[in-house]
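J.: Need a 3D model of the sequence below.
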Amino acid sequence: MGRMNSTLKVGVSAISKNISPFNIYSCDYEICRALFPPLFKMSKEGHLLPNIIEQWEINDCDNEYLLVLRKDIYFHNGRKALARDIEFSLCRGMMKGARSTFSELLSDIEGYEEVSQTNRYVPNMCSGIEVFDDYRLKIKLKHLNLLFLKYFTRSALSIVPREEFLENDLWVWKDSPIGVGAYCYESLSEDSKVLTLKKNEDYFEERIDSFDKLQFVVYTDVSQVDLLSEAENQTENEFEILKSPISVTIALEYFVLHDEDKMWKELRCLINLAINKEDLLSSIPKSERSIYSPAHSFLPETILDMPDNEEELTNFNFQAAKENYLLKWGYIPQLSIIVYNNYSEHSHLREMQNKLYQLLSAKGFDVVKTELSSLNESLLDTQQHILVSSSSFNYNDPEDLSLFFSSDKEIYRANTETLIHIRGLLKDAKKEININKRNNMYRKVEELVIENSLVFPIALTYESYLFRKSKMDGKSFFDQFYQPAYEYIKPLTLETM
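T.: As a prediction, this is how the structure comes out:
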């Protein structure tokens, strides 16, 4: 039987005209997955699988990687992708302009510091990357990092062609985004609200039944789309929630802007006393609350072996704690709830942001909202900024912890003794072969994080999607480990209805 309309409409909160690897934000992830495939895939068991890279070898010291590129990879402009393109893409990811969250993942490569100081690419500029021929290159690390190759299961670290960027700016496309992904650019509407991608006929994997086109839509109502990458408040029976195999944590993350942190640490503890997790989750309709359960930790489930016996902070007297704080410090700084514009307007996270504002205002705090489109924007250091975050703390591979406590321009900007200690533990954990010793390091990290109120876990949930049941086959959605691959999502045929 024939297929139905073979265009899948995906809801997004914004469309970035200069989306490219190493420069993406949460609103860009779905588009990035279609345009820029990762170097490796990952099985549901967490093992590396070939993708753009078809073979790889690791030396006995686990610090040198020989990568072999497939010979049938073509950019959307028709040019064959070569090993030199991988070198360029990695060097670009080290340079100014790369989002620090992703650039940090390359910091163990020998020669990283020299490249990070420039914005101009020349071949062989990084001492830790050696191109042997058109399809083979070697990456050398400064020291052991057992998790290094798994970083490249992310589309955010994919490859791009040098010639498609402006000569004097490696972060601005000459025309449209160019990758090697299953879909390529077709058009962007005049109001920049609809991005249309078409199937890449030269894609290196055969896709028998995938959608002919993807349309990414900045939507105002769920009726406009077939798929949403964030669970949101909605009433249409036409949609079904699809859970990823991997859990994530909803948490409050506190921006740390001061090296001298004692007053701010005590303020964060006071805020935690004021918050009832159930009240925060009450912003989500009961019909959709089933995908959430209380969280008492942010550690990955794979290394969390302690019972959920969190001491409820509400047992303490908030009012007494507030009075003690005022006696000690004389005033309570203004609180700033970050309204992160990369969360769609009706998403659960946006609803929780609004609820947090209401709850803290009701407790007598002076609270304002601060709108951000990027977490590295300038912030007033006289305020305590708070973000409701859907984090990857619980991804199967706990190296993701390092993304959140790295020395960057985003949330944990300061260099307190605690943050320096945490960063050191995470750096050592990446080198530790003994899994029990490594897990103990992560538990120490959690102890420090909770003790210093850097993260306040709210709920455990799943990376969830809403999909239109009459449009696509939900069973085909997660062919990979924790993220969808659009080349495998199948439209319904008339015979399957």
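J.: From here on, just use CA atoms for contacts and neighbour counts.
T.: Noted.
J.: quick one: the strands in the stretch 1-150 of the chain?
T.: For the stretch 1-150 of the chain, applying DSSP state E, counting those that start in this stretch gives strands covering 7-12, 40-42, 48-50, 53-58, 64-69, 129-131, 136-140.
J.: right, so of those strands, which gets closest to V339?
T.: Proximity to V339 (Cα to Cα) singles out strand 7-12 among the strands of the stretch 1-150 of the chain, at 16.3 Å.
J.: From the contact counts, what lies against the closest one?
T.: The contact analysis (3 or more Cα pairs under 8 Å, 6 or more residues apart in numbering; DSSP states H and E) places strand 7-12 against strand 213-218, strand 227-228.
J.: same thing but 10 Å
T.: helix 29-35, strand 194-199, strand 213-218, strand 227-228, strand 455-468 (3 or more Cα pairs under 10 Å, 6 or more residues apart in numbering; DSSP states H and E).
J.: And the strands of the stretch 1-150 of the chain: which comes nearest N415?
T.: Nearest to N415 among these is strand 136-140; the distance by Cα to Cα comes to 28.7 Å.
J.: now what about the closest one, what contacts it?
T.: Residues outside strand 136-140 that contact it (Cα atoms under 10 Å, 6 or more residues apart in numbering): 53, 55-59, 62-70, 82-84, 86-87, 108-111, 126-132.
J.: make it 7 Å
T.: 63-69, 83, 109-110, 128-131 (Cα atoms under 7 Å, 6 or more residues apart in numbering).
J.: do the same with stretch 460-476
T.: 226-231, 238-244, 246-250, 291-295, 488-492.
J.: what's the span of stretch 369-381, first residue to last?
T.: Stretch 369-381 has its terminal residues 15 Å apart, counting by Cα to Cα, to the nearest Å.
J.: another one to check against the first:
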Amino acid sequence: MKLNKLIFLIFLAVIFAGCSNDDKQSSDGAATNTNKDTLVIGLEAEPTSFDAHQLSDYNSSRAAMELYDQLVRFKDGSTEIEPSLAEKWNISDDGLEYVFTLRKDVKFHDGTDFNADAVKFSIERQIDENHPMHHTGQYAYADFTFGMVEEVEVLGEYEVKIVLNEPFAPFLSNLAMHSASIVSPEAVEKYQEDFTKNPVGTGPYKFVSWNPGVEVILEKNEEHFRDKPTISKLIFKPISEAQTRLAELESGNIDLIVNVPPDDLVRLEGSDKVQKIEDAGMHVWWTAFNTQKEPFNNVKVRQAFNYAVNKEAIVDSLLQGTGELANSPVPPNVWGHNPNVKNYPYDPEKAKELLVEAGYPDGFEVNYWIPESGSGMQQPQVMAAAIQADLAQVGVKLNIQTFEWGTYLDKVFVPIEEAEMDLHQMSWIGDNGDPDNFLYILLSGEQWPLKGFNDSYYNNDEVNQLLKEARVTSDKAERTKMYEKVQEIVMEEAPWLVLDYEKQIVLANPNLVDFKLHPTGVFRFSNAKIK
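T.: I've put the predicted structure just below:
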């Protein structure tokens, strides 16, 4: 009798325990996350690294950047600069010396002190091949961010001077980028190449664990000098299939998702089960041609492809308002954008004429690489199919080849002597609000992989010279003229098929409040709350 009573009491306890679970059922039967301490984010793909100095894709940055701080930061909602790990700074009249006074109240997540030595370490690790920790990573942004740095000098425990070898107009903005994050020297020395899986910064969140293919867990840093997050835990889940991400959001298992199919955005318009958060982004999407390889070393072939593709139909019918037709590599919300440059109109007859002039009257066959999903890649397979169909009409056969995101990046960003690709999809979200961050890093002949992200291996002497001059010119009006000219040349020579500027759109649980998107696309959760 006593045994039966004990079993009954255990049974009741299990029932009541289940009723008190954080993931409760709503009135319509859907699971709802009522845990105010945890936010679950559905990513498009597996992060590739958590070492801020090695980040090279949007997806990884969204998961990793709450772990780190930089000397200066972008203000919420803009790319204006404000103090961060540096309390103040002074720039010499000749623009060559930057002296930073650092905060004294900051510790890394491993308990070690932030100081001027850590700043020197974080820069020199990337740019000095003889640095004892240089071998611990590959730094795709190093040349772009710090290529003009001559010396980093420690003036005191909390004072550091950065000396440039020539004036560099965007330098302060560069110091707010992910590649300028300050990392723990002791952690890098401890973990070596595995620092990417054991990251230590000073940011508002601390790294807990990374179970590849399953989840990444971060927890709030109670001792952060600036931000005091309300949400205690962030869980990032890689879910490459868009419909699966959406189903997880609608069921309440995930609180925020990215890259929602346009058809579903239309369907969910006005729904009280999810909220749409939208903002303009510094984001351009294109197809890159290998300009150093036949047939795309012929400008007429590249121009023909641009005429052959009905870009407006893709933007209107497939993207359905989630992007706007692009006219240049620089988005309109970045200063220096040239509104007068014209993209190629849809003209398949003109495309055929150019192919004949280029020596391809019967067309040809090439391989078109695309990712299965990936950061900022919108609808890669659907868009590829539309481009494939348009080009078939002018006699070109595209063989679409699809790769997992990390594999895709490894295949695309290789030295020219290893490049196998004919053409591929890519997108870029601006890092610092400066046109240099689009035109130089993506189209300068000095930025071929692995030095930078010129994935078309484009090289034009006039463009190279204009971009170099613009970097050392302090007059913004003069810089604007140079960038406008570069956009004219680039669109004429067509190393890309430029398609659209994507809008930033995420869907979230209605209980998520005070979460705002940032122009750089990086997520900031410090001010967000769960009702």
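J.: most packed of the helices and strands packed on strand 7-12 of structure 1?
T.: strand 227-228 (a mean of 24; mean count of other Cα atoms under 10 Å).
J.: what's the burial count for the closest residue to L319 of structure 2 other than its chain neighbours?
T.: The shortest distance from L319 of structure 2 to any residue other than its chain neighbours is 5.7 Å, reached at P262 (Cα to Cα, 6 or more residues apart in numbering). By other Cα atoms under 10 Å, 18 other residues sit near P262 of structure 2.
J.: pretty sure N59 of structure 2 contacts S375?
T.: Yes. Taking contacts as Cα atoms under 7 Å, N59 of structure 2 lies within contact range of S375: 4.7 Å.
J.: rewinding a little: nearest to D308 of structure 1, of the strands of the stretch 1-150 of structure 1?
T.: Of these, nearest to D308 of structure 1 by Cα to Cα is strand 40-42, at 29.8 Å.
J.: Can you list the neighbours in contact with the closest one?
T.: Counting by Cα under 7 Å, 6+ apart, L48, L49, P50, N51, I52, I53, F152, T153, Q480, F481 sit against strand 40-42 of structure 1.
J.: go on, stretch 77-92 of structure 1?
T.: 69, 73-75, 115, 129, 131, 134-137, 159-161, 178.
J.: which residue numbers in structure 2 go with it?
T.: Counting by TM-score structural alignment, stretch 77-92 of structure 1 lines up with residues 110-125 of structure 2.
J.: Quick one: distance of that stretch to the chain centre.
T.: 25 Å (Cα atoms, centre = their mean, to the nearest Å).
J.: Equivalent analysis for stretch 247-257 of structure 1, please.
T.: 13 Å.
J.: contacting residues around the equivalent of A326 of structure 2 over in structure 1?
T.: A326 of structure 2 maps onto A295 of structure 1 when the alignment is built from TM-score structural alignment. For A295 of structure 1, the contacting residues are P457, I458, A459, L460, by Cα under 7 Å, 6+ apart.
J.: Now with 8 Å, please.
T.: Contacts for A295 of structure 1 (Cα atoms under 8 Å, 6 or more residues apart in numbering) come out as T249, P457, I458, A459, L460.
J.: Quickly note the distance from it to L304 of structure 1.
T.: Distance from A295 of structure 1 to L304 of structure 1, by Cα to Cα: 12 Å.
J.: related to what we said a few turns ago, would you list the buried entries among the contacts of stretch 460-476 of structure 1?
T.: Neighbour counting by 16 or more other Cα atoms under 10 Å classes 226-231, 239, 241-244, 246-250, 291-292, 294-295, 488-492 among these as buried.
J.: so of the residues you listed, which ones are in helices?
T.: Nothing among those maps onto helices, per DSSP state H.
J.: Filter the residues you listed down to the ones in strands?
T.: 227-228, 239, 241-244, 246-250, 294 (DSSP state E).
J.: Look up the average distance of the biggest helix by length in structure 1 to its aligned counterpart in structure 2.
T.: Longest helix of structure 1, by residue count under DSSP H: helix 435-451. With mean Cα distance after the TM-score superposition for structure 1, helix 435-451 of structure 1 departs from structure 2 by a mean of 1.3 Å once superposed.
J.: can you name the residues of structure 2 that that helix overlays?
T.: Counting by TM-score structural alignment, helix 435-451 of structure 1 corresponds to 476-492 in structure 2.
J.: List of residues touching the matching stretch?
T.: Residues from elsewhere that reach stretch 476-492 of structure 2 (Cα under 8 Å, 6+ apart): 303, 328-330, 335-338, 341-343, 435, 439, 463, 466-467, 470-471, 473.
J.: Kindly report the same for stretch 338-352 of structure 2.
T.: By Cα under 8 Å, 6+ apart, stretch 338-352 of structure 2 touches 303-311, 326-328, 330, 332, 361, 393-394, 483-484, 487-488, 491, 498.
J.: how far does that stretch stretch from start to finish?
T.: 29 Å.
J.: Off-centre distance for that stretch?
T.: 28 Å.
J.: What of stretch 268-277 of structure 2?
T.: 25 Å.
J.: so where does the residue lying farthest from the centre of structure 1 fall, helix or strand?
T.: Here structure 1 reaches farthest from its C-alpha mean at L327, the gap being 40.7 Å by Cα atoms, centre = their mean. Element membership for L327 of structure 1, per DSSP states H and E: helix 318-329.
J.: picking that back up, of all the contacts of A295 of structure 1, which two lie farthest apart?
T.: Longest span within the contacts of A295 of structure 1, Cα to Cα: P457 and L460, 8.2 Å.
J.: Next, show the common contact partners of the two.
T.: In contact with both P457 of structure 1 and L460: T249, I250, A295, using Cα under 8 Å, 6+ apart.
J.: re earlier: mind checking which of the contacts of stretch 476-492 of structure 2 are buried?
T.: Buried among these (16+ other Cα under 10 Å): 303, 328-330, 336-338, 341, 343, 435, 439, 463, 466-467, 470-471.
J.: Surely T196 of structure 1 and F216 touch.
T.: Yes. With contact defined as Cα atoms under 8 Å, T196 of structure 1 reaches F216; the gap is 6.5 Å.
J.: any residues in contact with both of those two?
T.: With Cα under 8 Å, 6+ apart, T196 of structure 1 and F216 have no common neighbours.
J.: coming back round to it: could you list every residue that touches the residue nearest to L319 of structure 2?
T.: L318, L319, Q320, G321, T322 are the contacts of P262 of structure 2 under Cα under 8 Å, 6+ apart.
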